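[1] show me how the following folds:
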Amino acid sequence: MFFGPGRELSFLEEEQVQSPLRSMAKRFFTNKIAMTGLIVFLSCLLLVIIGPIFLPLDLSYSDATQQNVPPTRKLAAVPEALKSDLRKLSVGTTYGIGCDNAGQVYTWGYTKITDKIDLAEIPDEVREAKIVDVAAGYDHVLALSDKGRLYVWGNTRLSQADIPQKAQKKDIILIGASTQYSAALTKEGYLYLWGNGNTADIKVKKDYQNHIVKFALSDYAYVCLMDDGSIQYTGYNATTSYAQIPEGLESGVIDIAASSTTFAAVTDDGEVAVWGNVTNGENEVPEFDGEIREIYGGRYHYTALLDTGKIISWGDNHFGQAKVPDHLAEGEEQIKDIYTGYYQNYAVNEDGKIFTWGLKGYLMGTDNLGRDVLTRLVNGGRVTMTVGAVSVIIMLLIGITIGGLSGYFGGRLDVVLMRIAEVISGIPFLPFALILSSVVSSSVSLTQRMYLIMVVLGILSWPPLARLVRAQILAVREQEYVMAAKAMGVKELTIVFKHILPNILSVVLVNITLDFATCMLTESSLSYLGFGIIPPTPTWGNMLTGANNSVVIQQYWWRWVFPALIFGICTIAINLMGDGLRDAVDPKSEER
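    Take a look at the predicted model:
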């Protein structure tokens, strides 16, 4: 290839030079179907080997805000009509909502809360009103009209729509929405809170009313910035970590924000204080030049605008929400507004251009626990292929050893070993595996269960291979090269495994290829039935478990289509390889 074409060989010379292995390889590589199977299988193999490097798996991860999101990359795609005339914007779990200067409301992203509730279905009374502000909550939306009227739509089963009557008659200057509750602040500094009070402290002490300048809502509590520059927890549950406000925030506070479980405050000297249930590095404020002018909170991260025009973010960066684009981090844009929520950030410059970073979507959607299907598919494939490969290796070692000894020595040893093989073959694998799994399920860990499946698969799958090896050795043990080795005094075990085995390896290779696919299918069958490797460890089998639910089949198709598709493609590719190897080993098989 690299030194030019070699000398052409005549037909007779070619037949003399080519070894059986070389002839087999030539026939295999000229088989287009087999080569297609090989390429597809290698692609799947590279995907499950290299993929986990770029898509690491956290077995403990789950997120209720990201459940059953369909495949999309447009969660942060602001409508074109809104980009040029944005007035207000708010970020929800997997959706965004905004209003333009004409008072029209827009939604984007995945807006379905339940099978029957869709936030994109904006009420007619909201469409007819001129909306001047919007707030996105966990499962509902709050909007404010130019006449001071508040509107709520979405999930309203937990009092999210029970707006206090007094709030409808006041001059509202700020609204907010969080996890099943909302808030509105009047010009006089009076705060109204309503919604699900079972999970959040949404009461306000009267002593603080008419002195509130701004509020920040977390999932379970809220804090207020007062007119004297202090931070106060104005609720009644003073024992929570949210009420333990750090020292130094008695005055001089210029802005506040909240994440899902923490609060942050910025003082007039540029210091940032974070308190609450810190779990994702929300308190690890990076070094920066200048002073923070404004601060905004996402689900587990914060974003801040400096007086130099630069933007910084910190906290959880799972979706890139804390990685600010370079031109924004360097202050190259004149940013006037920032909107942050959950896993997304939107920055608007003086010209009205919108920049976004954070969660764009999922190529293959998410499952019922909010986990990325693509990440689990890649890591699950590695587990499934590992189980199949190790099982085949165990089967190979046992099958070749027993088949080789039985075929070469014969006699009583042959009878005993073949009777053992028949006993093993008579054990129904799936029922045996189900019973074994039920017996040991409470006493073994997930890792031990995976090892157990590998061993059981290997131990119960070797008899067909042993019979094949025995038959092949019986056919060649009387040939001249074997007799010559015996005459030279070569040890019998050396003859079996060093001289005979290499000559039957091609036939064994075909069988191994097909058994690999069979072991993968068996493991997946066990996992699908719930008796194999169980979640949270993913396999292609247990990812298909949801397919036995009609709701999943009809409404959440991506949860089973993608695992089934790649599993089917991979096993078909392996079988095509096996058929190609069989035809290459025995060219006459194509004629039969």
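[2] from here on, contacts and neighbour counts on C-alpha atoms
    Noted.
[3] need the three-state assignment for Ile338.
    For Ile338, the secondary structure call by DSSP: H, G, I helix; E, B strand; the rest coil comes out as strand.
[4] I'd guessed it sits against Ala347; true?
    Yes: here Ile338 lies in contact with Ala347, judged by CA atoms under 8 Å, at a distance of 4.5 Å.
[5] residues of stretch 224-241 that come out buried?
    Judged by neighbour count using 16 or more other CA atoms under 10 Å, the buried positions of stretch 224-241 are 224-226, 229-235.
[6] another for comparison:
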Amino acid sequence: MAGECEANRRQMGGFAALRMDGTVESWGRQIGGNCLPMQLSQLKKVKSLCASDYAFAALKEDGTVVTWGNAASGGDSSWVKEQLQEVVDISSTSRAFAALTRDGHVVTWGDRDFGGDSRAVQTQLEQVTALCGSGSAFAALRKDRSVVTWGDPKAGGDSSLVEMQLQDVYQLHSNEKAFCAVLHSGGCVIWGDPLCGGRSWRVTWALKDVQQVASTAFAFAAILQNGQVVTWGEKHCGGDSSSVQHLLKEVQQVRGSRQAFAAIVAGGKVVTWGHPNAGGSCDYNVAQQLQNVHSVDALNVY
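    Below is the predicted model:
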């Protein structure tokens, strides 16, 4: 498998591997782990892979899309096949997909309650430049730097309360239940489940000059221009960094697992917080070895 890129998803039900020659191999015991022979024959000249919980979508070099797995979770895209042309990017929720076309339009399929039905906002989905998915909702960034959302209202599919603030947006980030938009001014606009990072009243005053944003399943962490970190959301998932805040200085990078964060600080040292079983703490021997680190990544096994 050397030189290959693998894509997997939350339920550990299957894997899809994209080979360097643009072909795909799929395996696993549960839904999504196996392609039908007809689908497998189409999986050539593949550019990238995207996955929901129970299905995969392959973006081919010619801009078309091949899907397989559970039909209700996006494995069947036949009803939008004619629209899936000149696709440049694909995003997903846990049971639906959204494809961005070259002309800035968005095509969705899968479970309607998880963002698979975008008809209510379709007229607004023009000149889109980027897509982002939470567990059951989507957000689209438009060329005019405004944002359009749809899907589960409780997971960020309804941004009406912050609509007036969603102007001049630079980046979109998400966790399972909420979204965070970074503005060109360096501020942040947050919406979704209040308990899972969809509200930041405790730290709103500190969210200025934001450079990077990372997330766990139910929390966010933002690196500021001065190298400090601001966290919010479910405290057991990394939303509370108070116990290590004195160590979070000159932070260069933050990565999130499902329930914990790890940050690289000055000197290449690593600081962790969140749920201990998810990497939120490491024993003394491991901590001593975490020196001169230049990057860190995480598993997100649901």
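[7] report the TM-score for the pair.
    Taking TM-score structural alignment, normalised by the length of the second structure as the basis, the two superposed chains have a TM-score of 0.64; 252 aligned residues with a CA RMSD of 4.3 Å.
[8] which SSE is Pro288 of the second structure in?
    Not quite, residue 288 of the second structure is Gln, not Pro. Using DSSP states H and E, Gln288 of the second structure maps to helix 284-289.
[9] in the first structure, what stretch matches that helix?
    Mapped onto the first structure using TM-score structural alignment, helix 284-289 of the second structure spans no residues at all.
[10] other residues contacting that helix?
    Here helix 284-289 of the second structure makes contact (CA atoms under 8 Å, 6 or more residues apart in numbering) with Val270.
[11] now the strands for the stretch 1-150 of the first structure?
    Along the stretch 1-150 of the first structure, the segments classed as strands by DSSP state E, counting those that start in this stretch run 86-91, 95-100, 105-109, 131-136, 140-145, 150-154.
[12] how close does the last one sit to the second structure?
    Just to be clear, that refers to strand 150-154 of the first structure. For strand 150-154 of the first structure, the mean distance from the matching residues in the second structure following superposition reads 1.5 Å, by mean CA distance after the TM-score superposition for the first structure.
[13] residue range for that strand in the second structure?
    So in the second structure, the equivalent range for strand 150-154 of the first structure is 65-69, judged by TM-score structural alignment.
[14] any idea how far the matching stretch is from the chain center?
    20 Å (CA atoms, centre = their mean, to the nearest Å).
[15] re earlier: out of the strands of the stretch 1-150 of the first structure, which gets nearest to Leu38 of the first structure?
    Between Leu38 of the first structure and those, the shortest separation by CA to CA is 39.2 Å, and it involves strand 105-109.
[16] for the closest one, packing partners?
    For strand 105-109 of the first structure, the packing partners by 3 or more CA pairs under 8 Å, 6 or more residues apart in numbering; DSSP states H and E come out as strand 95-100.
[17] related to what we said a few turns ago, from the rest of the structure, what touches the match of strand 150-154 of the first structure?
    Residues beyond stretch 65-69 of the second structure that count as contacts (CA under 8 Å, 6+ apart) turn out to be 31-36, 39, 42-43, 54-60, 74-77, 81, 84-85, 87.
[18] looking at these, which are in helices?
    Using DSSP state H, 39, 42 are the members of the contacts of stretch 65-69 of the second structure that sit in helices.
[19] ChimeraX command to pick out the buried ones of the contacts of stretch 65-69 of the second structure?
    The ChimeraX command for the buried members of those (criterion: 16+ other CA under 10 Å) is given here:
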select :31,32,33,34,35,42,43,54,55,56,57,58,59,60,74,75,76,77,84,85,87
